[in-house]
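A.B. asks: got a predicted model here, sequence first, then my questions.
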Amino acid sequence: MTAAAGLAAAPVTRAAGARQLAGTGALLRLALRRDRVMAPVWMLVVSGIVLAMPGSLESVYATAAERSDAMESMNANSSMRAMYGPVFGDSVGALTAWRIGCYAGVLAAVMSLVIVVRHTRDEEETGRQEMLSAAVVGRRAPLSAALLAAFAADAGAGLLIALGMAGRGAAGAFALGIGVAGTGMLFAGVAAIAAQLTESARLAKGITAAVLGTAFVLRAAGDAGTADGSSPLTWLSPLGWQVNLRPYAGERWWVCALIGGAIAAQGLLAYALAGRRDVGMSFLPTRPGPARGRIATAGALALRLQRGSVLGWTAGFLLAGIVFGGMASGAADLVGENRNTRDIIERMGGSGGLTDAFLATVTGLFGMVAALYVVASVLRLHGEETSQRAEPVLAGAVGRLRWAAGHLVIAFGGTVLLMAACGLGMAVGHGEDTAAVVGASLSRLPAIWVLGGLAVLLVGACPKGAVAAWAVVGTCLAIGWVGPALDLPQGVMDLSPFGHLPKLPGAAMDWSPLLLLTLIAAALVAAGLAGLRRRDMTTG
């Protein structure tokens, strides 16, 4: 090609690139408007759990000597390193980054995958993207808008963390904010790639969640083996990169280049894939079903749609239960003589002995996580409705209540399976008191069902506000997670249904709150189904 021809081709190439991104600004404004409630709530939750931690740590480890002893004991415990990573410094900032930094990064990753998939594959699956693409919208504009929306949310959470922690050291606060935001952006890229590969939003979320789970396992396995973060397994995980950024402990700024390079590479791959497929299509097409249908009932259809989710959650609860159960016997040695730490564990799990209190604390935390499952499963009803997949089902000899009941059986019955797997895993890891531990795990079900019932009520009576169920669950998680450490008033703790449960094992069994919470859950479900039966579908 001659120089003149090259100069002539350059404007054409730039013009073609501009056409590929046409409409990005309008789609970004639409995405931000749709996420105007969800994204700020996520940002506040991600930053809030980080900013609440320094005060809690100061109440537990009041002196530099206590913090130094804690750092040595944590680094000497492989189980603790697997859970949180190694501790690189004994300042309050370094302990905050160790205790909550990785988990804040996981929450940012979940926020990113929800935002990206919502504005890419979910839009294509529902047919809305095809309508938008009929206007002046470039091929890569939807992906660009989705990534920019996710990046904005991640950057907002990181900025809140940096500003809130700046008083303990600007460099460490900046590194901690970058680590959390960068982790979120990394998994926004993973979600963007998954959205190009699959034909369904559910599968795209599942792939991204599986990558996130694998990253956590690699980081945990690597950190369990070494106390300095040098394991090759740790460096294979983006969560390990965040840990090795080392906020407040001699920051490794070059790790930021690694994170930035991975984000750029993922973006380029997602853009390349987006330019090579048609709207609604994917590189991994859905396998066609059998010539003769084998799904005869609404319940069977719900099971077929959600069986992968149920199995994945159950396996995760079982494995995590084994890990935490194995730590229970060493809880007393880990806490040592620190009275403040004992007080926090006893406020969370009761005063029936430190081991029982630890087991009660862990089963309570698993119950709060199971609440995320039940809300997600219930909201699947809303997703089926808004995507208009429920309409063909209801057009046949299937009533609304039968259709909804199929999904609700999976949602509420799935929590029984999850908590039973958690209790069994903890009993295996702990090695004793199988019946007591499994019973303690199952005792969390009424509180989980109350949050699931609230989601049913929102879907049935106020579908446009169904997303608020996530805010309620997030609030309960925040209360249960940081409330005991901050010694919040009992009135605040009682805002969560989990605050009314007996602290089993170790405490005396009291059936009254369990029965009352179960009745409340049943009433919420009944009210939600009544609303679903009366209202118009897809309009609310």
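C.D. replies: Received, thanks.

A.B. asks: going by C-alpha atoms from here, please, whenever you check contacts or count neighbours.
C.D. replies: Fine.

A.B. asks: in what helix or strand does Ala332 lie?
C.D. replies: Here Ala332, judged by DSSP states H and E, is contained in helix 331-335.

A.B. asks: tell me what that helix is packed against?
C.D. replies: helix 354-386 (3 or more Cα pairs under 8 Å, 6 or more residues apart in numbering; DSSP states H and E).

A.B. asks: distance from the chain centre to the next helix-or-strand element following the helix it packs on, please.
C.D. replies: Using DSSP H and E, the helix or strand that follows helix 354-386 towards the C-terminus is helix 390-394. Helix 390-394 sits 30 Å away from the centroid of its parent chain (Cα atoms, centre = their mean, to the nearest Å).

A.B. asks: can you pull the buried residues of the following helix or strand past the helix holding Ala332?
C.D. replies: The element immediately downstream of helix 331-335 (helix or strand, assigned by DSSP H and E) is helix 339-349. Residues of helix 339-349 classed as buried: Asn340, Thr341, Arg342, Asp343, Ile344, Ile345, Glu346, Arg347, Met348, Gly349 (neighbour count, 16 or more other Cα atoms under 10 Å).

A.B. asks: show me what helix 339-349 is packed up against.
C.D. replies: helix 53-60, helix 354-386, helix 468-486.

A.B. asks: tilt between the first one and helix 339-349?
C.D. replies: Angular relation of helix 53-60 and helix 339-349 on a 0 to 180 degree scale: 120 degrees, by axes from the mean of the first three to the mean of the last three Cα atoms, to 10 degrees.

A.B. asks: then the longest one?
C.D. replies: Angle between the axes of helix 354-386 and helix 339-349 is 50 degrees (criterion: the same axes, to 10 degrees).

A.B. asks: pull out the buried positions in helix 354-386.
C.D. replies: 354-383, 385-386.

A.B. asks: format the buried residues of helix 339-349 as CSV; extra columns: distance to Leu442.
C.D. replies: As requested, the buried residues of helix 339-349 are exported to CSV (distance: Cα to Cα, whole Å):
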residue, distance to Leu442
Asn340, 29
Thr341, 26
Arg342, 25
Asp343, 25
Ile344, 23
Ile345, 20
Glu346, 20
Arg347, 20
Met348, 17
Gly349, 15
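
A.B. asks: alongside the first one, take a look at this:
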Amino acid sequence: MTAAAQALGFTPRTGGSRQLAGTGALLRLALRRDRVMLPVWVLVVVGMVLAMPGSLEQTYGTAAERADAMRSMNANSSMRALYSPVFGDSIGALSAWRIGVYAAILAAVMSLIVVVRHTREEEETGRQEMISAAMVGRRAPLTAALLAAFVANAAVGLLIAGGMAGQGSAGALALGLGVAGTGMVFATMAAIVAQLTESARLAKGLTSGVLGAAYVLKAAGDAGTEDGSSVLTWLSPLGWTQNIRAYAGERWWVLLLIAAAIVAQGAVAYNLAGRRDVGMSFLPTRPGPAKGGLGTAGSLAWRLQRGSVLGWTLGFLASGVVFGGMVEGAADIVGDNENTRDVIERMGGQSGLTDAFLATMVGLLGMVASLYVVASVLRLHGEETSQRAEPVLANAVGRLRWAGGHLVIAFGGAVLLMLVGGLALALGYGKDLGPILGACLVQVAAIWALGGLAVLLVGAFPRAAVGAWAAAGICLAIGWIGPALDLPQVALDISPFSHLPKLPGATAPAWGPVLALLTLACALTTTGLAALHRRDLTT
């Protein structure tokens, strides 16, 4: 047994337990490595859910207002597609409608990251091969990864059930089980994909693609029916989550579908894990051409990130059309509810309800685009830690040229996304192409500021590079639910998006904050590149 294995606490196993030998030690190691990431994910998911009842009580203070909101939401196909049909008019039912599916999506993202991190990523970096030199069962790493995901999802489910119990214990339990169960569905799905691919990045991308397809199926099904009975809705695990109908006559039997999916996918993953060697996959990477055609660092960066750019572009195209289709019905959705009107105007400005709603949708596109720019910048860190950057830099390629190729894709791609999103938004709305495109381009200043922060972390503080995700997530949370929770302005001002003019519609836009954010983005990027140029790689 190696010294590293002894330090981790591995002991020899014999007999039938050999396949799972070392699972406990690997689970402890996984939880220790994720001791910061997992609690943050759990608190974000649970916090979003528990904050919703208070917000809705302020917005819809009477039973009559809640009943009117339920009718207007269900009558609007775009709103049904964006969220889901409303199955009840209680505060609990409206909370489950407003945040249940999105909490399940976040739980799914958390789960797939955890499983891929502790399976395929360990093999890709070579750490799993070292650990497997000890008495570690063939299926122990997969078991430990799934157990780590289970611990996180169990915490989410228990905290949601406990925190929402004041609205009704049965509904709280149903909502908690639905969110946690969806997380485990995608954990086992990620376990399958991790056996099929050789790349952790590809495994995360494919599983995220399945999650996106599940949302599209649910949205398409919900747009066509008001009761969630569409075949398309039932083909989506997210559709199962909403059809549990927490606080609206719970359908407990739907949980059996979720449990069956978890067991079936887990069985497939375990079968595949036992039939391959460490580091191998069932879908090996296709070899490149005998003669390379990539002559510059920029062309290499484009080759590595073109799939991501295409996927994000298609997503913004679809989202823009959906958001645009909702604009005409904004007045009908809000009705005479002053609290709802105030929330929209806090998010989108005071320039009339339609313009405020457009500004809100534009701001949402900008905040989501910040996730793209962070992911794209952090590809630099991934190339460095996986030691793929060293062969490139060993040739006549300087660090700044290498980094610049990726940053052009990151910052230029953000502009492309906002242009595509603005074009699709105007297409769905049917007018105001110029003002909407201008409003979308203004968002680039805040997006680039977050991208500059990611460059600074990668260049100067590479071990803290993951903090760029936290910054983008905080900005998204502030912009998404901050106005609904009536957060003070000092809290809203943490996000750079809060300083941008609310366009379209503002009569006298303040351009000073836009220029300040662009200057900040340049300063952060320059400082980060200078630090990257000076320091040693992988340190």
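C.D. replies: Sure thing, it's come through. Remember, it's a predicted structure, so these values are computed and weren't measured experimentally.

A.B. asks: what about the closest residue to Ile244 of structure 2 other than its chain neighbours, helix or strand, and which?
C.D. replies: The spatially closest residue to Ile244 of structure 2, leaving aside those adjacent along the chain, is Arg251, at 4.8 Å (Cα to Cα, 6 or more residues apart in numbering). According to DSSP H and E, Arg251 of structure 2 maps onto no helix or strand at all.

A.B. asks: what's the distance between Arg251 of structure 2 and Arg80 of structure 2?
C.D. replies: To Arg80 of structure 2, Arg251 of structure 2 is 20 Å away according to Cα to Cα, to the nearest Å.

A.B. asks: okay, now Trp511 of structure 1: neighbour count?
C.D. replies: Counted with other Cα atoms under 10 Å, residues neighbouring Trp511 of structure 1 total 11.

A.B. asks: typed the wrong thing, it's Glu65 of structure 2
C.D. replies: Glu65 of structure 2 is flanked by 16 other residues according to other Cα under 10 Å.

A.B. asks: give me the helices and strands touching the regular element (helix or strand) spanning Leu27 of structure 1, please.
C.D. replies: Assigned by DSSP H and E, Leu27 of structure 1 falls within helix 24-34. Helix 24-34 of structure 1 sits against helix 141-165, with contacts defined as 3+ Cα pairs under 8 Å, 6+ apart.

A.B. asks: mean deviation of the next helix or strand after the helix it packs on from structure 2?
C.D. replies: Going down the chain from helix 141-165 of structure 1, the next helix or strand is helix 170-197, by DSSP H and E. Mean deviation of helix 170-197 of structure 1 relative to structure 2 after superposition (mean Cα distance after the TM-score superposition for structure 1): 0.7 Å.

A.B. asks: ok, then the element right after helix 170-197 of structure 1?
C.D. replies: helix 201-225.

A.B. asks: about what we covered before: dump the helices and strands packed on helix 339-349 of structure 1 to TSV, plus distance to Cys256 of structure 1.
C.D. replies: As requested, these are exported to TSV (distance: least, Cα to Cα, whole Å):
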stretch	distance to Cys256 of structure 1
helix 53-60	24
helix 354-386	31
helix 468-486	29
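
A.B. asks: which of these sits closest to Ala302 of structure 1?
C.D. replies: Taking Cα to Cα, helix 354-386 is the member of these nearest to Ala302 of structure 1, at 9.4 Å.

A.B. asks: that closest one packs against which elements?
C.D. replies: Using 3+ Cα pairs under 8 Å, 6+ apart, helix 354-386 of structure 1 sits against helix 298-328, helix 331-335, helix 339-349, helix 400-430, helix 434-442, helix 445-461, helix 468-486.

A.B. asks: mind checking those for the one nearest to Ala507 of structure 1?
C.D. replies: helix 339-349 (8.9 Å).

A.B. asks: list the contacts of that closest one.
C.D. replies: 59-61, 335, 354, 356-361, 364, 480, 484-485, 487, 503-504 (Cα atoms under 8 Å, 6 or more residues apart in numbering).

A.B. asks: for Ala148 of structure 2, what are its contacts?
C.D. replies: Contacts of Ala148 of structure 2 (Cα under 8 Å, 6+ apart): Leu27, Ala30, Leu31, Val114, Val115.

A.B. asks: re earlier: out of the helices and strands packed on helix 339-349 of structure 1, flag the one nearest Ala461 of structure 1.
C.D. replies: Among these, the nearest to Ala461 of structure 1 by Cα to Cα is helix 354-386 (11.4 Å).

A.B. asks: off-centre distance for that closest one?
C.D. replies: 11 Å.

A.B. asks: what's the burial count for the residue lying closest to Thr207 of structure 2 once chain neighbours are set aside?
C.D. replies: Once flanking residues are discounted, Thr207 of structure 2 sits nearest to Ala190: 5.8 Å by Cα to Cα, 6+ apart. For Ala190 of structure 2, the neighbour count with other Cα under 10 Å is 33.

A.B. asks: same question for Ile263 of structure 1.
C.D. replies: There are 20 residues near Ile263 of structure 1, going by other Cα under 10 Å.

A.B. asks: now it: which helix or strand?
C.D. replies: Here Ile263 of structure 1 is assigned to helix 254-274, by DSSP H and E.

A.B. asks: and for that helix, what span of structure 2 is it aligned with?
C.D. replies: With TM-score structural alignment applied, helix 254-274 of structure 1 matches the range 253-273 in structure 2.

A.B. asks: for that stretch, list every residue counted as buried.
C.D. replies: Residues of stretch 253-273 of structure 2 classed as buried by neighbour count (16+ other Cα under 10 Å): Val254, Leu255, Ile258, Ala261, Ile262, Gln265, Gly266, Ala269, Tyr270, Leu272, Ala273.

A.B. asks: the fourth one contacts Val185, doesn't it?
C.D. replies: Yes - counting by Cα atoms under 8 Å, Ala261 of structure 2 touches Val185, with 6.4 Å between them.

A.B. asks: alright, that wraps it up for me.
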